[in-house]
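> no sequence on hand, only this structure:
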């Protein structure tokens, strides 16, 4: 069983911000599959079940996919929410696929990572600290577009919305993110090429 989760902030004021890009990507992936809402005891976010047969993946041998596009918590508190779902369904940590924004990558770039440090991303850091491992797959979506990384500060930059010029680049990246998620699921997380760029 896989858990696909995204990082983001729950309040409407954060909709469309760079920091919520992972959530948008997972929502788009969900929109292309038949899903069933599910209730997870102790989990305040939204969760869905996706039957593997809907993916038409001959190599896919897992029983189900649980998807949580909205953890119901703020970015920096993501770890405990993820832990609830993993514990409820007894999902191995290595079967977590985390989708999130990344200021270490240029806008439009996608990178798959595993066993990597949080690199300053507090949402990822919360999950690593809570689970006690970094041995899970991360689909990192590049959002960096500043000429000077100090202006504005990263804290302010990630909470800004994409500019009009950035939106087409962001949209193409989201489409590739959906395709990449399918590759990860059908090929298995142990078979993916970590560190590979999808520019």
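Happy to help now that I have it. Note that the coordinates shown come from a computational prediction; the quantities given were computed from them, not determined experimentally.

> please count neighbours and contacts with C-alpha atoms only from this point.
Will do.

> next SSE after the longest helix seen in the chain?
Identified as the longest helix of the chain according to DSSP state H is helix 167-187. Beyond helix 167-187 in the direction of the C-terminus, DSSP states H and E gives the next helix or strand as strand 197-198.

> show residues contacting that next one.
109, 110, 111, 112, 176 (Cα atoms under 8 Å, 6 or more residues apart in numbering).

> buried ones among the residues you listed?
109, 110, 111, 112, 176 (16 or more other Cα atoms under 10 Å).

> all strands in this protein, in order from the N-terminus.
2-6, 35-38, 46-50, 65-70, 96-106, 110-114, 137-144, 197-198 (DSSP state E).

> buried sites along the third one?
What it means is strand 46-50. Within strand 46-50, the residues that count as buried by 16+ other Cα under 10 Å are 47, 48, 49, 50.

> quick check: the first one touching residue 66?
Yes: checked against Cα atoms under 8 Å, the pair residue 47 and residue 66 is within contact range at 6.8 Å.

> count residues in the vicinity of the closest residue to residue 102 other than its chain neighbours, would you?
When the adjacent residues along the chain are set aside, residue 102 lies closest to residue 142, with 4.9 Å between them (Cα to Cα, 6 or more residues apart in numbering). Applying the criterion other Cα atoms under 10 Å, we find 23 residues in the vicinity of residue 142.

> follow-up on the earlier one: tabulate the strands of the chain in CSV, adding columns for distance to residue 21.
As requested, these are arranged in CSV below (distance: least, Cα to Cα, whole Å):
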stretch, distance to residue 21
strand 2-6, 9
strand 35-38, 21
strand 46-50, 17
strand 65-70, 11
strand 96-106, 6
strand 110-114, 12
strand 137-144, 8
strand 197-198, 16
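
> check it against this one:
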């Protein structure tokens, strides 16, 4: 659904190579900010320990995912490390129209697709302090086999090369500082004239402020 009409909710895209700490930062942001919601993506990736269907992801078979894609249900989709990931177009539009800020945890390919349909979406790229730190984090989280870690490290360079395509870049060297930066970006976005004009339309009218948001 193209970004043709003003929506009172903002759309954030957080992208990072595997192991950069993206999910930890996003979870911390969601825990402290009730006005932003995480979009639950569809994926064909097998659930990790403690993950539940409908919470972290909607887990789907390859056949189901392809059927949904064929029906045009996805705002964006991508194949990452041999698994499919996709974002529901309808769910995003409904939440934003209702005034909810929505956050997408996606890869750079998905972010490019979203930008074409929602040009005002805010792109945030999370960088590790070094490739060595990235590898160390992947090993310590204990979720992947050694060959999978090697594949993720090899892919990281290509993913990081797309950081220049994003409005904001956060280097996740110290967690609290990185979280503060992420929080600041969200708060600043809410203060954009276009967002304030939609959220506070009656006040703007009373004050004689005219906003052309078409």
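Ah, there it is. Since the structure is predicted, the reported quantities are computational estimates derived from the model, not experimental observations.

> what does the superposition give as a TM-score?
Here the superposed chains carry a TM-score of 0.41, computed using TM-score structural alignment, normalised by the length of structure 1; 121 aligned residues with a Cα RMSD of 4.7 Å.

> which stretches of structure 2 form strands?
Along structure 2, the segments classed as strands by DSSP E run 11-15, 36-38, 41-43, 57-59, 74-80, 83-88, 101-105, 122-127, 168-171.

> which of the ones you listed sits closest to residue 149 of structure 2?
Ranking the strands of structure 2 by distance to residue 149 of structure 2, with Cα to Cα as the measure, places strand 74-80 first at 13.6 Å.

> can you show me the helices along structure 2?
Under DSSP H, structure 2 gives helices at 22-32, 62-70, 89-97, 108-117, 131-141, 146-160, 175-190, 193-199, 201-206.

> most packed of those?
Greatest average neighbour count among those goes to helix 108-117 (a mean of 19), per mean count of other Cα atoms under 10 Å.

> report the contact partners of the nearest residue to residue 79 of structure 2 once chain neighbours are set aside.
Residue nearest to residue 79 of structure 2 in three dimensions, not counting chain neighbours: residue 85, with 6.3 Å by Cα to Cα, 6+ apart. Shown in contact with residue 85 of structure 2 (Cα under 8 Å, 6+ apart): 41, 42, 43, 44, 77, 78, 79.

> what about residue 85 of structure 2, distance to residue 176 of structure 2?
Computed as Cα to Cα, to the nearest Å, the residue 85 of structure 2 to residue 176 of structure 2 distance reads 29 Å.

> also residue 127 of structure 2?
Relative to residue 176 of structure 2, residue 127 of structure 2 is positioned 15 Å away (criterion: Cα to Cα).

> if we can go back for a sec, what about the strands of structure 2, which gets the closest to residue 115 of structure 2?
Counting by Cα to Cα, residue 115 of structure 2 lies closest to strand 122-127 out of those; the figure is 8.7 Å.

> got the angle between that closest one and helix 22-32?
The directions of strand 122-127 of structure 2 and helix 22-32 differ by 130 degrees, with axes from the mean of the first three to the mean of the last three Cα atoms, to 10 degrees as the criterion.

> what's the neighbour count on residue 83 of structure 2?
Applying other Cα under 10 Å, I find that residue 83 of structure 2 has 12 neighbouring residues.

> that one is in contact with residue 43, isn't it?
Yes: judged on Cα under 8 Å, residue 83 of structure 2 makes contact with residue 43 at a distance of 7.0 Å.

> redo the buried residues of strand 46-50 of structure 1 as a markdown table? Include distance to residue 170 of structure 1.
Conversion of the buried residues of strand 46-50 of structure 1 to a markdown table gives the following (distance: Cα to Cα, whole Å):
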| residue | distance to residue 170 of structure 1 |
| --- | --- |
| 47 | 25 |
| 48 | 25 |
| 49 | 27 |
| 50 | 25 |
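
> which of these sit farthest apart?
Spatially, the most separated pair among the buried residues of strand 46-50 of structure 1 is 47 and 50, at 10.1 Å (Cα to Cα).

> joint contacts of those two?
With Cα under 8 Å, 6+ apart applied, the overlap between the contact sets of residue 47 of structure 1 and residue 50 consists of 66, 67.

> JSON lines for the strands of structure 2, including distance to residue 114 of structure 2?
Converted to JSON lines, the strands of structure 2 look like this (distance: least, Cα to Cα, whole Å):
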{"stretch": "strand 11-15", "distance to residue 114 of structure 2": "9"}
{"stretch": "strand 36-38", "distance to residue 114 of structure 2": "15"}
{"stretch": "strand 41-43", "distance to residue 114 of structure 2": "13"}
{"stretch": "strand 57-59", "distance to residue 114 of structure 2": "19"}
{"stretch": "strand 74-80", "distance to residue 114 of structure 2": "6"}
{"stretch": "strand 83-88", "distance to residue 114 of structure 2": "10"}
{"stretch": "strand 101-105", "distance to residue 114 of structure 2": "10"}
{"stretch": "strand 122-127", "distance to residue 114 of structure 2": "10"}
{"stretch": "strand 168-171", "distance to residue 114 of structure 2": "16"}
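
> of all those, which lies closest to residue 186 of structure 2?
Checking the strands of structure 2 against residue 186 of structure 2 by Cα to Cα gives strand 11-15 as the closest, at 8.1 Å.

> other SSEs contacting the closest one?
In this structure, strand 11-15 of structure 2 packs against strand 101-105, helix 108-117, strand 122-127, with contacts taken as 3 or more Cα pairs under 8 Å, 6 or more residues apart in numbering; DSSP states H and E.

> fine, thanks again, bye for now.
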